[in-house]
Structure formats: structure tokens, C-alpha cells
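Chemist: here's my sequence, what's the structure:
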Amino acid sequence: MDTFNVSIFSLVVVLASCLLRFVFFKYSKSSAIHTNLPPGRRGWPLIGETIEFVTSGRKGHPEKFIIDRMNKFSHHVFRTSLMLENAAVFCGPAGNKFLFSNENKFVQYWLPASVKKIIPFSHQEAETLKMIRHHFKPEIIRQYVSLIDMVAKKHFETEWEGKDQIMTHKLTKKFTFFVACKTFFSIDDPEWVNNLSGPFEKLAPGLFSIPINLPGTPLRRAINAGNFIRKEVATIVKQRRVDLANGKASPTQDVLSLFLSDEHGKVMAETEVAAVMMGLMIGGYDSTSSTCTFIVNYLAELPEVYEGVYKEQTEIAKSKTSTELLDWDDVSKMKYSWNVACEVLRLIPPTQGTFREAISDFTYNGYSIPKGWKLYWSTNSTHKNPDFFSEPEKFDPSRFDSKALVPYTYVPFGGGCHLCPGKEFARLEILVFMYHLVRKFKLKKAIPNEHIIFDLLQPKLANGLPIHLYPHKP
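Modeler: Below is the predicted model of the structure:
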């Protein structure tokens, strides 16, 4: 087995080196033309600074890569080499504003080749994104409050109650995936949900992996999983179109029906709709489950914060009968709970940042940015910057008490044309989760100082956050 692993590793190194040599040549040519590039360094001749970029997160300090280079080179923009690409990292609110405000003028959204192989998005991305935003507006998603409440109630009854200890991340993923299946497809068959959740688990490790498609690699496993998921979802899409045409399904019963009733959705192929739905599920499933996990972490760690959330949610529960479901007005009253969630999102954002690509040569802050360079914005250049958030490592929900934050400093959902379209849906899902959590249990961490790992796709706790549960007395 060791010999096999060494052989595979050697092959990966050889192939990656060939690719990187091309990248290095491309960079050298670019440097010869553009002499006023941002300050910085490329790192190692072949692998750049990708290893430092990734490992700083795995060591629990993703901000270190960004902050160290901001202090050494520039607080505005610095040069590096990431994901086999020449890159410039834009820092601070001004950098965020520039990238978010110049979509399709100087920059465009960019995803690594590995992501595109797993999720082949439609070529009509702008129109599709517009359609997604329309169907995730607050006035539309409010119809899902009672549905998510029912899913949450059943989830806690079957997965949490009667347990002395649970593995939090495992259960939050189960919760968010079930919510997605129910609200996106009107499916609550446990067997179907379980059959699809397995392949979804294989997607995340491949999304930002080394772009080598060989048997046994994370990319190959993710591609195979993606193909299976799209086939399953495309079958549902095909049947739903028939049911809508025959009046057996409502145009507003779930996200899929809303999509297929839209003018753009009506002409999309089943495989295209499946790819869109798959992308939405990845965003909602992984990101929201991660945030819910860290909410449990901080509520168990900080008794005063827990008591504030418990008091607020108890008052809401007192206004309802035992069988009455939550509604939009109830969610709107969860102001302190949302402040807590916002502080979690500041300290542990579901994504550390994303890439753009320069579509033309331009100048930023006096430096030349060549066409084709990849441009990265990072939550950590502002979220943990004491210039914008005093005592940035302190957990303080009062930061969001109707205080005006400096624009473009709080960006857990991104911004501009690619502001997360599921932001309001995630808010709803998180608050309903908190409502049931604190009303049922007090919490205690089984591992007091569990290590946090920051992957490119989502942060997680090293051991999945085991939590002791103490049910409230009737």
C-alpha cells in the first residue's frame, strides 16, 4: 500500500509540475509586460504560495496568510500565486468594493477548473442568477417558515431527544440537507434523502482539489458523485414538468416548481436545471450546516450568550400554542438571536473569500493588474481587522445592535452581483434551528478546546463538535 501511495504521489507531482511550468512561463511573460505589479511574492518556483494559503487555515488561523502579507507588502493589494494561477489579493473595504462593484466591467466571477468539472453551470449564468435571486426574495421565502419549522421539530425529536451526547456537525448537516430536499423538491422520503446525501459528502473534498482527474483522486470521486446527483435530480425535474402541465403539482409548492414556472426555467434543459439545483443545495447544505455547528459551539461556550437567546426564544414560544407553527412575524422578532448568528458569521464565515478574474488590464491603487490574473477577496482582511471591529477575537453580538458598520467590512455572504442569493433563506433556516435548540437543551462541550479547521469551502471542528445535552425540565 505504501509503494502504491508513493507511486500515485510521484505521478501527481510530475503532472502538476508540468502544468505549473506552463503557469510559471505565463507569469514570467506577464511580468515582462507589466512592470508596476502589486508588491508581493510568488512563493516557491513551482507551487507558489498555495500550500501556505491552505495550511494556515488548517492550523486554525486563515487570517495569518492575509494579515502577514498586508503588513509586509500593502494593506490595499498584494501579489501572490494561488490555485496554479497568478493572483492579486484585494484587501480591506476598498478592495471589496472595487471587486463587487466592477463585475463584468473589469472583473468577472471565476471558479477553479475542478469546480467546473463537478458542476457544469449553464452558459446563461447571468440570467440564471437573476432568476435565483427573484425566487429567494424575502416575500417569497416567507412561505417556507412553517415548513422548515416542521422539519426542525421532527429533526430534534428523532435525532437529539433522548441522547446524552450528539455529534453536532453530523446532525446539522442532516438537518440542512433534509430542509433542502423538502423545500427544493417537496421530498421527505428518508430513503431517497439518505441515498443522495452520501454522494453529496463526496463533492466538497473535490471542489478545490488538485485538478487531476485520475481514479481515486478527490476530483474523480467528486465528478462521479456529481454525475449521479445530476442524473437523479434531472429525473425529478422531468417528472415535475409533466406534473405541472397536468395540474398535479403547484407552481409555488417548492423552489423547483418556481424555477420551472419561470420563463427562463421553462426553456432550460433538465440537466441545466439539475446543475442549478445542485449548486444551490451545496451552498445551503454545507455553508448553513457549518454556521449552525458553530452557533452550537458558542452557545455551549458562552453562558451569557445562551441565556440571551433562550430568553428571546422563550418569549416567542409563550405567544404560541403547543401545536402552532412559527410564522414570519415570529422570525422577525428574533433580533438578538440573529445578532449572535451574525457574530458567528463574522468570526467563522462559511467561506473565507472567493475569486474574480481580470477581463482586461486595469490599474488599482497605482498598480497594474494584468488581464487574466485571478483576484481574491478575503473576509479576514476586514472581519478580524481591529480598524473595523474592536477586539476582533472577542465574541460580541452587540456589534450588530443597529450600529452602522463601515460599508464592505462585513461580507460573510460576499457582495455585488454574486452576493449569496440564499442569504435570506439561510437566515430563516438558522433562526428556526436556534429556536428549537435552546428551548429543548442546555449544552456543554465534550472537548473544551476543540481545534477549528478552515478549509477553502467551509470551516469545521476537528472532531465534529461532540456536545453533552441537558434537557430543560418541564
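
Chemist: could you use CA atoms for every contact and neighbour count after this?
Modeler: Fine.

Chemist: helices or strands up against the longest helix along the chain?
Modeler: The longest helix of the chain (DSSP state H) is helix 2-33. If contacts are counted by 3 or more C-alpha pairs under 8 Å, 6 or more residues apart in numbering; DSSP states H and E, helix 2-33 sits against strand 85-90.

Chemist: contacts for the strand it packs on?
Modeler: The contact list for strand 85-90 (C-alpha atoms under 8 Å, 6 or more residues apart in numbering) reads 23, 27, 38, 76-81, 96, 369, 373-378.

Chemist: ok now the longest helix of the chain, how far from the chain's centre?
Modeler: 29 Å (C-alpha atoms, centre = their mean, to the nearest Å).

Chemist: quick one: the helices in the stretch 301-450 of the chain?
Modeler: 303-318, 328-332, 335-347, 423-440 (DSSP state H, counting those that start in this stretch).

Chemist: out of those, nearest to residue 71?
Modeler: Evaluated over these, closeness to residue 71 peaks at helix 335-347, with 20.5 Å, by C-alpha to C-alpha.

Chemist: and stretch 14-31, which residues are buried?
Modeler: Buried positions in stretch 14-31, judged by neighbour count with 16 or more other C-alpha atoms under 10 Å: 16, 20-21, 23-24, 27, 30.

Chemist: for residue 186, state which of the residues you listed is nearest.
Modeler: Nearest member of the buried residues of stretch 14-31 to residue 186, counting by C-alpha to C-alpha, is residue 16, at 43.5 Å.

Chemist: any idea how far that closest one lies from residue 209?
Modeler: Counting by C-alpha to C-alpha, to the nearest Å, the gap between residue 16 and residue 209 amounts to 12 Å.

Chemist: mutual contacts of these two, please.
Modeler: Counting by C-alpha under 8 Å, 6+ apart, nothing touches both residue 16 and residue 209.

Chemist: Proceed likewise with the subsequent sequence, for comparison:
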Amino acid sequence: MRLLKDILRWNGPIKTSSLSSLSPKIMFTFSIACRSLLSLDDPERVRQLREKFNTVAVGVFSIPIDLPGTRFNRAIKASRLLRKEVSAIIRQRKEELKDGKALEEKDILSHMLMNIGETKDEDLADKIIGVLIGGHDTASTVCTFIVNYLAEFPHIYQRVLQEQKEILNQKKEKGLRWEDIEKMRYSWNVACEVMRIVPPVPGTFREAIDHFSFKGFYIPKGWKLYWSATATHMNPDYFPEPERFDPNRFEGSGPKPYTYVPFGGGPRMCPGREYGRLEILIVMHNLVKRFKWELVSPKENKRVVDPLPIPSKGLPITIFPQS
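Modeler: Sure thing, here's the model as predicted:
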């Protein structure tokens, strides 16, 4: 619950300088993750952590060649430094909990230490690092392309703005609450359509647990399989005119099961789905109620994957205060 309260309580100003060169490495999402997971608020320390995390995240999706100067090699070195730093935070928190200086509800780290029993600091650090990487890059990618598509389609921007205004007009207290998030149905449809066209994770690997055949191909047990969210989302059998941006696809019951998989599906669905939804909707709420914007060079800015989807020119925009 501390996680939800911290995120929902965020209702502060957005610096215009941070919007002029919006990219998947938005500092906001990483700062929120550090605060919610580790109660880490020091901006300089968060910045240093983010640099290491960026190096690791890029290396995770690189060719695994461990030679000096390669992305993979740099990621290995950065991961060792990260594990050392996060392990130090864990040891300090253990002492605080032992001395009664920290509460179990303080953050996710405290909750884990109080509930998972004895575990090695390094193993717990790996789990925290994994959650931080997932909570940073994927949500940042979605927020970036939401800004892109809202600029491309002013009528959709207006519908999002209208929904957010209606929520604000109905409120009696300051700051967002959980019930406000639940009312952002059209805004979430927009975010879902962004994730359909630009999945923050294009796909991942699974292992065949038994022999099976698929469209004439025999897949032996134990083989590694790559499932592609991008290919599934652009399949016209599931999404008519798949290239067209249409948030109304998600009205009512939405797409058929396992045809829309930005968070995966089944028992291994991403556990951070609701966390990501909170981040994304709060960013949308604070952006549209404060600003309007235009793309600086919409025809020149293409989408590339390196290793996650990003605008090739960093998505420069011109912003205007909301009247």
C-alpha cells in the first residue's frame, strides 16, 4: 500500500526542460521506482544508479560477447557495481529493521525483508535490480510514445484532456486517489493502443515443456521459443487495420485473450502490470492538464529499437501551457 500511496500522492509540477527532449530514459519513472522500492530520494545517488542501470538494461538485450568495449562487457561490469551498491542498502536496512528504526511498510525492500525469511543479500539485490530495470525502461518507453501519438492525433488528445478535466471537476480533495485512476478508462485505452503498436518489450523467450506441432513445424521438448508481441499485435486477424491508431479497440471486453500481450499472459504475466498502469496514467494526467505540445519534426523522427523502442531523434517537442 505504501507503493500506491507514494505514486498516487505525486501531483507536483513538471519542468518544461524535461519535456523538450523526451526519451525512454525519463528520470521520473526511475525516481519513482527508487523511492517506492528503496526509499531512495537523494537526486545525485539516483542519477548515479540510473547511469549504471541504463548500461545494464542495454546489455541485457545485446549479443553476449564478453570482450572489452562491447555492450555486454560494460553491462557485466555495471551489474557488479549495482549489486554491490544495492547489497549495501539491503544490509543497512536489515540493521534499521533490527533496531526498530524502519517500518515494514516503509517500502518494498522492507516488506520483502520482513516476509521472505533468510536470503543472501546478493540474491535479494538481483531481484531488486530486476524490478528496477523493468519498472524504469518499459514505463518510460510507453510514456514517450504516448506523447508522440497524442501530438499526432489532436482529437484523441482532446478526449484524454476532457476525461481528465471531468475527473478533476468531480474531486473535492487535492492529489490523485485510487478511485480517480479507475475513472481514466479512455486514457488507459490510449495507453493500451500505444503498447499494441509499440510494445515496450517486443518479445521474450520460453522453453517448450513438451513436444508439439504448430502450423506444420515440429517443436521438440526443451527447445527455446521466442514469442513476438510485435507480430501478434500487428496480426490483422486479431486487429483489423493494425497500422491504424485506434484506442476504441479496447472498449468493452477488448481483444481476445492472448492476442494482446504487452505484459505477457497466463501465470507468468508481468507482476508489475498495475504498477506500470499507475505510472503511465499519472504521467498522462499531469501532462495533459498542464500542457499542449507539437512534434518538432514528425516526418523525420522514425522509430528504432536499441534495445527497446525509441524515437530516432529523441522526440523533440514544442510545448505550450494549458489555457
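
Chemist: quick one, which of the helices of the stretch 301-450 of structure 1 gets closest to residue 253 of structure 1.
Modeler: helix 423-440 (15.7 Å).

Chemist: quick one: that closest one to structure 2 mean distance?
Modeler: With mean C-alpha distance after the TM-score superposition for structure 1, helix 423-440 of structure 1 departs from structure 2 by a mean of 0.4 Å once superposed.

Chemist: that helix aligns to what range in structure 2?
Modeler: Counting by TM-score structural alignment, helix 423-440 of structure 1 falls onto residues 273-290 of structure 2.

Chemist: touching the matching stretch from outside, list them.
Modeler: With C-alpha under 8 Å, 6+ apart, stretch 273-290 of structure 2 has contacts from 7-8, 11, 13-14, 29, 135, 139, 142-143, 157, 160-161, 164-165, 181, 184, 187-188, 191, 263, 321-322.

Chemist: quick one: stretch 52-62 of structure 2 aligns where in structure 1?
Modeler: Residues 199-209 of structure 1 are where stretch 52-62 of structure 2 lands when matched by TM-score structural alignment.

Chemist: residues making contact with stretch 312-324 of structure 1?
Modeler: Against stretch 312-324 of structure 1 from outside (C-alpha under 8 Å, 6+ apart): 330, 333-334, 336-337, 435, 438-439.

Chemist: columns distance to residue 241 of structure 1 and neighbour count on top of those residues, output as a markdown table?
Modeler: Compiled in a markdown table, these are given as follows (distance: C-alpha to C-alpha, whole Å; neighbours: other C-alpha atoms under 10 Å):
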| residue | distance to residue 241 of structure 1 | neighbour count |
| --- | --- | --- |
| 330 | 35 | 17 |
| 333 | 38 | 14 |
| 334 | 38 | 19 |
| 336 | 42 | 20 |
| 337 | 39 | 24 |
| 435 | 36 | 24 |
| 438 | 41 | 22 |
| 439 | 41 | 16 |
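
Chemist: for these, which one is nearest residue 230 of structure 1?
Modeler: Using C-alpha to C-alpha, residue 435 comes nearest to residue 230 of structure 1 of the contacts of stretch 312-324 of structure 1, at 33.5 Å.

Chemist: list the buried residues in the match of stretch 52-62 of structure 2.
Modeler: Buried residues in stretch 199-209 of structure 1, counting neighbours by 16+ other C-alpha under 10 Å, are found at 199-200, 202-209.

Chemist: how about stretch 271-285 of structure 2?
Modeler: 276-285.

Chemist: now it: how far from the chain's centre is it?
Modeler: Using C-alpha atoms, centre = their mean, the distance between the centre of stretch 271-285 of structure 2 and that of its chain works out at 8 Å.

Chemist: can you check stretch 181-191 of structure 2 too?
Modeler: Distance, centroid of stretch 181-191 of structure 2 to centroid of chain: 16 Å (C-alpha atoms, centre = their mean).

Chemist: hmm, back to that, closest to residue 264 of structure 1 out of the helices of the stretch 301-450 of structure 1?
Modeler: Of all the helices of the stretch 301-450 of structure 1, helix 423-440 comes closest under C-alpha to C-alpha, at 21.7 Å.

Chemist: measure how the closest one sits relative to helix 335-347, angle-wise.
Modeler: 120 degrees (axes from the mean of the first three to the mean of the last three C-alpha atoms, to 10 degrees).

Chemist: ok, back up a step: and the match of stretch 52-62 of structure 2, end to end?
Modeler: One end of stretch 199-209 of structure 1 sits 17 Å from the other (C-alpha to C-alpha).

Chemist: so residue 459 of structure 1 makes contact with residue 348?
Modeler: Yes. Here residue 459 of structure 1 reaches residue 348: they are 7.1 Å apart, a contact under C-alpha atoms under 8 Å.

Chemist: just give the nearest non-adjacent residue to the residue nearest the centre of structure 1, would you?
Modeler: By C-alpha atoms, centre = their mean, the mean C-alpha position of structure 1 lies nearest to residue 287, the distance being 3.8 Å. Closest residue in space to residue 287 of structure 1, ignoring its immediate chain neighbours: residue 350 at 5.2 Å, by C-alpha to C-alpha, 6 or more residues apart in numbering.

Chemist: the corresponding residue of structure 2 for the one you found: what's it in contact with?
Modeler: Aligned counterpart of residue 350 of structure 1 in structure 2: residue 200 (TM-score structural alignment). Going by C-alpha under 8 Å, 6+ apart, residue 200 of structure 2 touches 137-139, 141-142, 262, 308-309.

Chemist: for the residues you listed, which ones persist in structure 1?
Modeler: Retained in structure 1 (both residues aligned by TM-score structural alignment, their matches' C-alpha atoms under 8 Å) from these: 138-139, 141-142, 262, 308-309.

Chemist: out of those, which are buried?
Modeler: Buried subset of these (neighbour count, 16+ other C-alpha under 10 Å): 138-139, 141-142, 262, 308-309.
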